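> turn this into a model:
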Amino acid sequence: SQPGVDLILPDFSYIADRIDDVEALVLTHAHEDHIGAVPYLLRHRSDIPLIGSRLTLALMEAKLREFRMKPVTLQVKEGQIERFGPFECEFVAVNHSIPDALAVAIKTSAGVVVHTGDFKMDQLPLDGRITDLNAFARLGDAGVDLLMVDSTNAEVPGFVSSERDIEPVIDAVIARAQGRVIVACFASHIHRVQQLIDSSVEHGRKVAFVGRSMLRNMGVARELGYLHVPADSLISSDEIQNLPDDLVVLICTGSQGEPMAVLSRIANRNHAIEVGHGDTVVLASSLIPGNETSVNHVINGLTKWGATVVHKGNALVHVSGHAAAGELTYLHNIIKPRNVMPVHGEWRHLRAQAAIALKTGVPEEGIVLAGDGVVVDLFEGRARIVGAVPCGYVYVDGSSVGELTDSDLKDRRILGDEGFISAVVVVDLDAGKVVGGPEVHARGSAEGDHRFDEVIPQIRDAVEAAMQRGVTDRFELSQVVRRTIGGWAGKTLRRKPMILPLVIEV
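As a prediction, the model looks like this:
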């Protein structure tokens, strides 16, 4: 739906107008949807302090190096309290699908706001770092005026499974595979990668990371001690061909069908690595809504070449990193917030979170359902919507940032869906006659140019009739051409192509 767009960013224009008022940017964790736009924000002001845990900042700094940026940072950890201008922030450990995630309690003159960040309550996490429920309970006992809580899985009943639950499945896939095993997952899912490495080593396979972001993130994780790989078990992608297929595991990006990611390129035979009979491909992630077509295209491509594809639909190869309704209910009960603002979800998720808040005793007037750009005021213990600020999206198209508009995208979609018609008409305004053309050509159309022969007399008649009425402005005459072709194409071709008319005066 955004043809030619490389990235979609939040519109920073409102913040840019107040950029000097920004005290700090708190990064709860290092997933791409949370840190990906930071380089573009820092273009407005490069010295905004970035606050985060050790791993979060390391991954953020590695990303910023690709933009040739050196940020101002402050490393924090759970239990630490820091002041930024009028805000006192206390950081709380939470468990998520990336190590070192944090929630933050912000003490202000208007009250205490707790933002959970992305979290779940895995009681047997791979790194032993559980969500600090004692800290949340202590904050609740002291009084929380507004809870902003992750709503991604608010519709899902019960509790999310532990990351450890998928270990036997991954182990069985690698043990049974006769050829190479290629696993696609998020480049930041260090826990999942550790599981894959452990199983690969157990079955005598070498591991290769493939893909720029995967190599970058796993390099950082190894350097900091968050990822443990025996030195003799790691190989480069260039060494893959030197080993038998049944001794290799490749870990790459592309689990969401991203067109330029490694797995998509492999599926399209546009990569040095080729899959075939005997190879097993694992998509070790959940399917993000909206990516269904892309992912199915990748699965079909891999299957076409003979690979066996394992995914969440046919095996337990992924568990969510977001708390389900049972966990959320528990959190509401121990924090006992006066007001709740569901965040991080679509409207159905936000409403499901609101329903949980109601059940746990938050009054209806204390629940704030707000979309992007909505201004929420916390005053005298009550949170309420008081207005909205401009917000939206900015598109990155090649080296262009923010210059591509929704109107441009609409034009691109029309070109792709309906095709393009150009028409050139040469007129003698003094005589009121068409003296050249009309010449009509089409692109992206099933019909040949001869199909447009029947509209040429209509264009000539319409233009000459307009000139006889006294129309002499070339723009107005070009609109006559546009309307004539548009009406004909709608009736005859049942299409609404983009039309580019050109009127030349002699």
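> please make it C-alpha for all contacts and neighbour counts, starting now.
Will do.
> residue boundaries of the helices in the stretch 251-400 of the chain?
262-267, 292-304, 325-335, 347-359 (DSSP state H, counting those that start in this stretch).
> Proceed likewise with the subsequent sequence, for comparison:
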Amino acid sequence: MTLIEYGDDAIAIDCGLMFPENDMLGIDLVIPDTTYLLDNPGLLKAILLTHGHEDHIGALPYILPDIPVPLYATRLTQGLIEVKLKEAKLLDKIELNTITSESVIEIGPFKIEPFHVCHSIPDAVGYAIHTPQGLVIHTGEYKFDDTPADGRPADLDRLRRYGDEGVLVLLSDSTNAERPGHTPSEQIVSAAFEEIFDETRGRIIIATFASNISRIQQVINIAMRHNRKLAVVGRSMVDNVKMARELGYLTAPEDMIIHVDDLDDYPDNQIAIVCTGTQGEPTSALVRMANNEHRQVRLREGDTVILSATAIPGNEELVHRTLNNLFRLGADVIYQSLRPVHVSGHASQDEQLQMLQLTRPKYFIPIQGEYRMLVLHGRLGQAAGIPPENIWVIENGQVIEFDEEGAFPGEVVANGQILVDGLGIGDVGKVVLRDRRLLSRDGFVAVVVAIDERTGELVEGPDIISRGFVYVRDSEELIEEAKERVIDLLESGATHRDTAANVIKNNLSQFLYQRTRRNPMIFPVVLEV
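Coordinates of the predicted model:
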């Protein structure tokens, strides 16, 4: 989520989510911290979306209830947003504006021109934002593909024209800044799919992102040429395919798309399936198939499974587990390490340099990527002739201000991560995550005692309950020693409820560590009777 502010007006570009890191136990999603906008009500005038991937639109249902501003998006992106807003019961509360690469949008002091870019989803755009201070270019996520799946290359002439007009600052995608050369075309994937369909006599199951409409169209085209019916499996995949067909972004004969319940009506060599699950998500269609738990699709020998995606960092273990389970079921599994069944939707170094050469900005801010990628992209900026002092490698929350004298760092605004856990938004923080990590590592021990409220003498217990620490039946001696330790502590004068709880916790923690070299969480429960 990028904020561009002038005076009392601001616009945001994208409003995405990220998936939790490995140590964020129990967390479902991570969304941007909007404290700065909430502290400045009325500042944000609109959100402009570059494309329909989760990391660019996924946080809208969580942000819009508190900041209900108009949205601007291309038709396909708007369709994907509408699915989300409908689920969140927000569809009739938010103004949605459809734009094209020919639109001109005026919001306060900003005159905004979307321009077409190639990405792994149709209808992706970047934005040229004319401000009183100068022209700002936000590339969105892009690559320069001369033969894209939808037949629409990026608008290089428009980018060159902006460069001729004079660009104040370029904000450009850094995701593939570590990759030399040029990102391969989507046509490589089509060729690989064609070969696999030619070779295969059994069912073909293709897993891809539900939002990768271009890849789904590739599957449809090749399945048609090989006289295969196509079943769509996975709730998000079904929803997106339905929406994209209604809007005309997916085309297929009516009798080609079949319901998953009708698979057994056709021989295996006439069946293809497209489904979700490329990241090993536990409830996704592919994972349930791999675990032999899918109600409608049971994998068997002779099936070919194509994983048409790469693992998002942090998801590797889940993806590898899914691949192993697919192989165990006897399926022939094809993934990126074996054949070119996926290409990135992001520009590699040659294209990033080309973007810099086309737009020729005075200032350059690398965006979208891990810090090392931003640094490497910044070095490309120097190679393109931008002075090092005009390249700003910044982290979340850092403000860069521009005036007649140049650019300089401004304040750092609130930039923490807001964690979504079930229905809770932002109510899980560092302390809760720390406790979850401790529980997952060493478990817990609960100690329950009852003491006389007048004398402080032990009336009942101690009872010790353990989960995730030791198997009680195999550790009865340790548990009995722990009970004796608690009795000795209470008889030593720790008679008040609050004092007894602290003494039990500290001493029992030390005792258990000495005996096991483990640090379970200790929960003392002291009842006064």
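> and the TM-score between them?
Once the chains are overlaid, their TM-score stands at 0.95 when taken by TM-score structural alignment, normalised by the length of the first structure; 501 aligned residues with a CA RMSD of 1.7 Å.
> let me know which of the helices of the stretch 251-400 of the first structure is tucked in deepest.
Stretch with highest mean neighbour count among these: helix 262-267 (a mean of 24; mean count of other CA atoms under 10 Å).
> residue range for that helix in the second structure?
Taking TM-score structural alignment as the measure, the second structure aligns residues 285-290 with helix 262-267 of the first structure.
> superposed on the first structure, what's the mean shift for that stretch?
With both structures laid over each other, stretch 285-290 of the second structure and its partner residues in the first structure are 1.1 Å apart on average (mean CA distance after the TM-score superposition for the first structure).
> what sits up against that stretch?
Counting contacts by CA atoms under 8 Å, 6 or more residues apart in numbering, the residues outside stretch 285-290 of the second structure that touch it are 207, 233-234, 275-278, 280-282, 294, 297-299, 322-323, 325-326, 329.
> run the chain-centre distance for it.
A distance of 20 Å separates the C-alpha centroid of stretch 285-290 of the second structure from that of its chain, computed with CA atoms, centre = their mean, to the nearest Å.
> do the same with stretch 123-132 of the second structure
The mean C-alpha position of stretch 123-132 of the second structure is separated from the chain mean by 24 Å, CA atoms, centre = their mean.
> equivalent range in the first structure for that stretch?
On the first structure, the counterpart of stretch 123-132 of the second structure by TM-score structural alignment is residues 100-109.
> need the contact list for the counterpart of residue 413 of the first structure in the second structure.
Taking TM-score structural alignment as the alignment basis, one finds that residue 413 of the first structure is matched in the second structure by residue 437. Residues touching residue 437 of the second structure, when contacts are defined by CA under 8 Å, 6+ apart, comprise 23, 25.
> now do residue 228 of the first structure
Shown here is residue 228 of the first structure, whose contacts under the criterion CA under 8 Å, 6+ apart are 194, 222.
> let's go with 10 Å and repeat that
For residue 228 of the first structure, the contacting residues are 190, 193, 194, 197, 198, 218, 221, 222, by CA atoms under 10 Å, 6 or more residues apart in numbering.
> between those residues, which is nearest residue 293 of the first structure?
The shortest approach to residue 293 of the first structure among those belongs to residue 193, at 25.7 Å (CA to CA).
> OK, contacts around that closest one?
183-187, 199, 209, 214, 218, 227-229, 251-252, 284.
> from those, which single one is nearest residue 59 of the first structure?
Ranked by distance to residue 59 of the first structure (CA to CA), the contacts of residue 193 of the first structure are led by residue 218 at 9.5 Å.
> report the secondary structure state of residue 527 of the second structure.
At residue 527 of the second structure, secondary structure determined by DSSP: H, G, I helix; E, B strand; the rest coil is strand.
> and the gap between it and residue 24 of the second structure?
Using CA to CA, to the nearest Å, one gets 34 Å for the distance from residue 527 of the second structure to residue 24 of the second structure.
> with neighbour numbers in mind, choose between those two.
A count of neighbours by other CA atoms under 10 Å puts residue 24 above the other of residue 527 of the second structure and residue 24, at 20 against 16.
> which residue of the first structure sits farthest from its center?
Here the first structure has its C-alpha centre computed as a mean, and the residue farthest from that point, by CA atoms, centre = their mean, is residue 431 with 59.0 Å.
> distance check, it against residue 484 of the first structure.
Computed with CA to CA, the distance linking residue 431 of the first structure and residue 484 of the first structure is 22 Å.
> likewise for residue 453 of the first structure?
Following CA to CA, the distance that separates residue 453 of the first structure from residue 484 of the first structure is 13 Å.
> one more: residue 110 of the first structure?
Noted for residue 110 of the first structure: a distance of 62 Å to residue 484 of the first structure, by CA to CA.
> compare those two (neighbour count), which wins?
Neighbour comparison, residue 110 of the first structure and residue 484: the larger count goes to residue 484, with 19 against 13 (by other CA under 10 Å).
> so the more buried one, which of the three states?
Assignment for residue 484 of the first structure (three-state DSSP): helix.
> check contacts around it.
By CA under 10 Å, 6+ apart, residue 484 of the first structure lies in contact with 455, 456, 458, 459, 460, 461, 462, 463, 478.
> check the mean deviation of the helix or strand that contains residue 417 of the first structure from the second structure.
For residue 417 of the first structure, the enclosing helix or strand under DSSP states H and E is helix 406-418. Comparing helix 406-418 of the first structure with its match in the second structure after superposition yields a mean distance of 2.2 Å (mean CA distance after the TM-score superposition for the first structure).
> who's in contact with residue 307 of the first structure?
Listed by CA under 10 Å, 6+ apart, the contact set of residue 307 of the first structure reads 179-182, 267, 275-281, 299-301.
> could you turn the buried ones of those into a ChimeraX selection?
Provided next is the ChimeraX selection string for whichever of those are buried by 16 or more other CA atoms under 10 Å:
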select :179,180,181,182,267,275,278,279,280,281,299,301
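> and the contacts of residue 307 of the first structure, which is closest to residue 30 of the first structure?
Where the contacts of residue 307 of the first structure are concerned, and distances follow CA to CA, residue 30 of the first structure has its nearest neighbour in residue 182, at 24.2 Å.
> all helices for the stretch 1-150 of the first structure, in order.
Counting by DSSP H, counting those that start in this stretch, residue ranges of the helices within the stretch 1-150 of the first structure are 13-16, 32-35, 38-42, 54-66, 133-142.
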